[in-house]
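> Sharing a model prediction with you, sequence too.
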Amino acid sequence: MKFLTSLSIRIFIISWSIFAIHFATNIVREHYPAFSLVDYATFKVDEYQGFHPDIFVHTDGHSYIGNNVAASVIAAIPLFIFDPILDVLERYEKRKIRREGVPGTIYRTRHTNSIKFLKLVKEKGLSLRFGGASVVTSVFLMAPLSAMTIVFMFHLLTRRGIRTKQALWLSMLFGFGTPVFFRTGVINHNMLIMYAAFVAFYLLWIQPEMRFPVSMNRRLTAGFLCGACLALDYSGIIPLLVFYGYLIINRLSTASLKTAIRESIPFIIGCAPPVLFLCYSQWSMFGNPFLPGQYWMPNVTTTEGYYFRNPYSDSGFRGFTWPSLDLFYLNLFSPSYGMYTYGPILAIGLIPTCFYKKNKLILTQPERILTTIFFILFLSFCAANQYSRIQFNSGFRYLVPLIPLIYLSACDHLVRIPRRWLIIIVIPILLHSWVISMVREPVPESWCRVITEGLQLPWLSVLRATAPEGHPILGSSLLPTTIILLTMLLVFTIWKLGKTSALKRETDNR
């Protein structure tokens, strides 16, 4: 297996494998427009009215989702590839319903809305299709993208002068010791913003060995990625403006304002396609290119016997107010969705680096200032968005785009901590992140369940909760442990094969 000689390929495959077995079966709002795009090439989601509280009937009589649909367009790609398999699953279930009737709904969970949702999809004959779709979008979209981001972090760290072994464990810690692990389990636009913003930042980063200005291709690509952030969600306006300002201000150290603005034109041109797509999608759905879906959503939605109310849509402008002090705190420390609650290692990034030599920093001083500005503005945006309070349904999500830059800030300290103390810090951090990713409940409950029930996997927990009690296979407590051990064996085998192949190549080249 010569391809395993590459350390990057090994990191990617190992990371993908670990992410893949921790996928969750959640069907989220991004799925519905993706389903419609694959089946009917439209953003209308009429047949899914009542499946999600963010789906509403617009004035044209058709149903739409109340969020940006760029993430759904991306999700539609793997769903289109696997559509024949999903069709087979749907036909099988509907034939079974015609023969035997709709099966009873078993779901041992405290989440009543999940029980209602499962009952609904079973009645429609879509439970197998939806389950398959969750596998596709988690295992074949989110998992490889997060694995690629780990590889990207590895290369960034090595380029910044970090030794290969250090860069390896730091990049793996980024993937599995931060909320990246938790959030990879389900498709969501916040993670897609994180991927795009991180790469855009790197493209605009003038490192010591580089010359001004950033190449045109870098400016163009960074502009496209920042425009994509906005197309994915309106919170994407923050990385777009911050990174554009970074491009201009950074150039002012060597050129005039006029030159800096002129050289930023490729960035602006790159932004145009995704921003125009955002305008087009809003125009095609709501008849207005500039007003978001939240503007058109009714405060109260009653569909197929389900009654949903968004208690925050009446606040300010459709839920957007001045930043709330309590939301600053909750977004950082809530046990249900706080950034430092889910990723305590990120708190190390708050420690100043003024006592280190500036030329020895991984994240150079101008970029640390950029990170601070990005952190403050993005946190303020989320503290002004009263919808942040609904994150208890999904866990940590809104502040995901901040993770890579904050983690890079932490790396300057992590590489300097003595090995003994590093082990003491890192092992509990990895365990904490794993526990949350296994259970996908608020932090205290996740720990309580693992301690009392043992190792778990999100998808397996759902299968177990929806199967008859005492199921001979799903009921076994050894099943998740066996799957995890087999995955560990696979990881070990991939690593050893690659290392052996790399040593053989090195020997042959001597």
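That came through, no problem.
> Please make it C-alpha for all contacts and neighbour counts, starting now.
Noted.
> Point to the residue nearest the middle of the chain.
Using CA atoms, centre = their mean, the residue of the chain that lies closest to the mean C-alpha position is residue 191, 2.5 Å off.
> what's the host helix or strand of that one packed up against?
Element membership for residue 191 (DSSP states H and E) is helix 189-204. Judged by 3 or more CA pairs under 8 Å, 6 or more residues apart in numbering; DSSP states H and E, the packing partners of helix 189-204 are helix 143-159, helix 216-232, helix 237-251, helix 403-414.
> tell me the angle of the first one relative to helix 189-204?
Right, helix 143-159. Calculated by axes from the mean of the first three to the mean of the last three CA atoms, to 10 degrees, helix 143-159 forms an angle of 30 degrees with helix 189-204.
> what's the angle from helix 143-159 to helix 403-414?
Using the same axes, to 10 degrees: helix 143-159 against helix 403-414 is 40 degrees.
> What is the subsequent helix or strand relative to helix 143-159?
Using DSSP H and E, the first helix or strand after helix 143-159 is helix 164-176.
> for whichever helix or strand comes after that following helix, which positions count as buried?
Of the helices and strands lying after helix 164-176 in sequence (DSSP H and E), the nearest is helix 180-183. Under the neighbour-count criterion of 16 or more other CA atoms under 10 Å, helix 180-183 has 180, 181, 182, 183 buried.
> and here's the other structure:
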Amino acid sequence: MGSHGNSFIRRHSDRGIAFRIFLTCWIVFALHFATNTVREIYPALSLGDHLSFDVSEYNGLHQDIFEMPGRGSFINNNPGASMIGAVPYVLLRPITDRIVDRVSAKRAAEPKQETVEYNTIYPLAQEFLRKARERNLDVKFGLAAAIMQAFAMAPISALGAVAMFWIFLSLTGDRRSSALLSLLYAFATPIFFRTAQLNQNVLAADFALFAFVLLWRPMSSAGSRPFYFLAGLCAGWTVVLDYSGLVVVAAISGYALAKWYAADERNLADLGRLGVGVAICAVVLMAYQWSSFGNPILPAQSYMPAAHYTELGYRGFSLPQLDLLFETAFGIRYGLFTSAPILLAVFLVPLWLTKSNRLLENRELVLVLSLTALFFVFCAANQYGRMQFNTGVRHIVPVVPFIFLLAANVLLRLPVIVAAMVGVLGTYWSWCLAMYRDVEQGFGVLESIRHITLEGFRLPWLTTLERMGFVQSQSAIPLLLLSGVVIWLIWNVGKRPKYVEVG
């Protein structure tokens, strides 16, 4: 930031900086909204419209929707992300309904329906738009996806960046470094890429981080009691989001037990509070499965039709495979470290492991390493991970907050100029991936770097409008500049510190 950066860091309180980090991340995340109508959107719409998880009215629009005779149609995943997305959709539904009704009335009054072509190399995307347009759902899908991203995904991930700021401030005492590291977490990791749409994996990352912070309480004084119940709720919700959250629950529970055992005053009721928080989420998930499938225990994957890799192990879950482990880490289309090279810093192990360099204490370090290792093993056993070739990094995203703690430790130990270069390059890499999201063609994630560098900046939603013919060669630069001005005002408008003359 330089001297100017130090000046606007000094002018604000710690809470003021945290609030500005939140607003900055929210704005940038929302600006990079991606229009994908992902499977989690359908139950969110049904919840908002009918207070039901039955998505029968959307049959034939998504390959992850399956029908159960006599019960209805459902998606083949847990409902947590859809439940979160339904909240802002319900609140803003009067506006979306009015817009959708007006568009539908206008179309009905036209003697000849205008055909909308979608300029893409993917036939399935063209077919989806055609079907959605025939059912007058295209506008509804677009508005709902935008609302769920801007008012659920973006603020939740922004809150994760704020949590990172408080963590680093407690570990380093350096406000400037803590603010920069929190922004690197937001924009130089897959948090940026995945927050662009309603997604259970990045939400699992957020809630796992919240659970960790609620137990750790790094900003509190020594001896402060962890928030066991709230941590249990956050950890448990990762399972409502996706069954990979069981890894989070196991790791967080082990950490909670270690914290409890090391406390001067131990009370079994504390562990009970953690268990109650997790149990509440378990009841939510079981109630969903019972009401939807007629069985509170078996997951959606037990009922869905056979698909790719379901023949392997139990419905696609088998013993860990080394090739899938490698692809999860370094694959050119969905590898964690190829999608976010800044995380490669964790391989400089002495810079975060030796006691003279490390930021984390033993308990926190064990949690980070155990959760990360268990998640990689889980992803190597989940054969559906091979289907990420057209979505980009996804299943392994919940480990990002924890790996970033180690990567940030390394950055703080590097020479300033080297750390700055790594941060800038890592952010540009991640930003390119957030702008150009197609990893299926050519050289995977490298295609985003090539296209953005050679063709210029773009915004995913603006690209979609252009491909549909609604805008003509619209540049993203004016919107990026406007957002930059707003963010500059956020950081530069506010009270200045009071200086007391001593003498």
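It's in. Quick caveat: nothing in here was measured; it's all calculated off a predicted structure.
> returning to what we had before: okay but the residue nearest to the centre of structure 1 is in contact with residue 398, surely?
No - the pair residue 191 of structure 1 / residue 398 is not scored as a contact, 9.1 Å apart, by CA atoms under 8 Å.
> The stretch 51-200 of structure 2: strands as residue ranges?
For the stretch 51-200 of structure 2, the strands defined by DSSP state E, counting those that start in this stretch occupy 65-68, 72-75.
> Quickly compare those and say which is most buried.
strand 72-75 (a mean of 22; mean count of other CA atoms under 10 Å).
> re earlier: do you know which of the strands of the stretch 51-200 of structure 2 lies nearest residue 53 of structure 2?
strand 72-75 (6.8 Å; CA to CA).
> Surely residue 367 of structure 2 forms part of a strand?
No - the assignment for residue 367 of structure 2, made by DSSP: H, G, I helix; E, B strand; the rest coil, is helix rather than a strand.
> Against residue 437 of structure 1, how distant is the equivalent of it over in structure 1?
Here residue 367 of structure 2 is matched to residue 370 in structure 1, going by TM-score structural alignment. Separation of residue 370 of structure 1 from residue 437 of structure 1 (CA to CA, to the nearest Å): 30 Å.
> For these two, indicate the residue with more neighbours.
residue 437 (28 against 17; other CA atoms under 10 Å).
> Map that one onto structure 2.
By TM-score structural alignment, residue 437 of structure 1 lines up with residue 434.
> Pull the contacting residues for the closest residue to its match other than its chain neighbours.
Among residues not flanking residue 434 of structure 2 along the chain, residue 193 sits closest, at 4.6 Å (CA to CA, 6 or more residues apart in numbering). Residues near residue 193 of structure 2 by CA atoms under 8 Å, 6 or more residues apart in numbering: 430, 431, 433, 434.
> Map residue 193 of structure 2 onto structure 1.
That one, residue 193 of structure 2, aligns with residue 182 by TM-score structural alignment.
> Relative to residue 193 of structure 1, how far out is its match?
Residue 182 of structure 1 is 16 Å from residue 193 of structure 1, by CA to CA.
> And the helices in the stretch 201-350 of structure 1?
Listed in chain order, the helices of the stretch 201-350 of structure 1 (DSSP state H, counting those that start in this stretch) span 216-232, 237-251, 257-263, 265-286, 293-296, 325-333, 339-342.
> and for the fourth one, what span of structure 2 is it aligned with?
Using TM-score structural alignment, helix 265-286 of structure 1 lines up with residues 272-293 of structure 2.
> ok, and for that stretch, which residues are buried?
Buried residues in stretch 272-293 of structure 2, defined by neighbour count with 16+ other CA under 10 Å: 273-279, 281-282, 284-289, 292-293.
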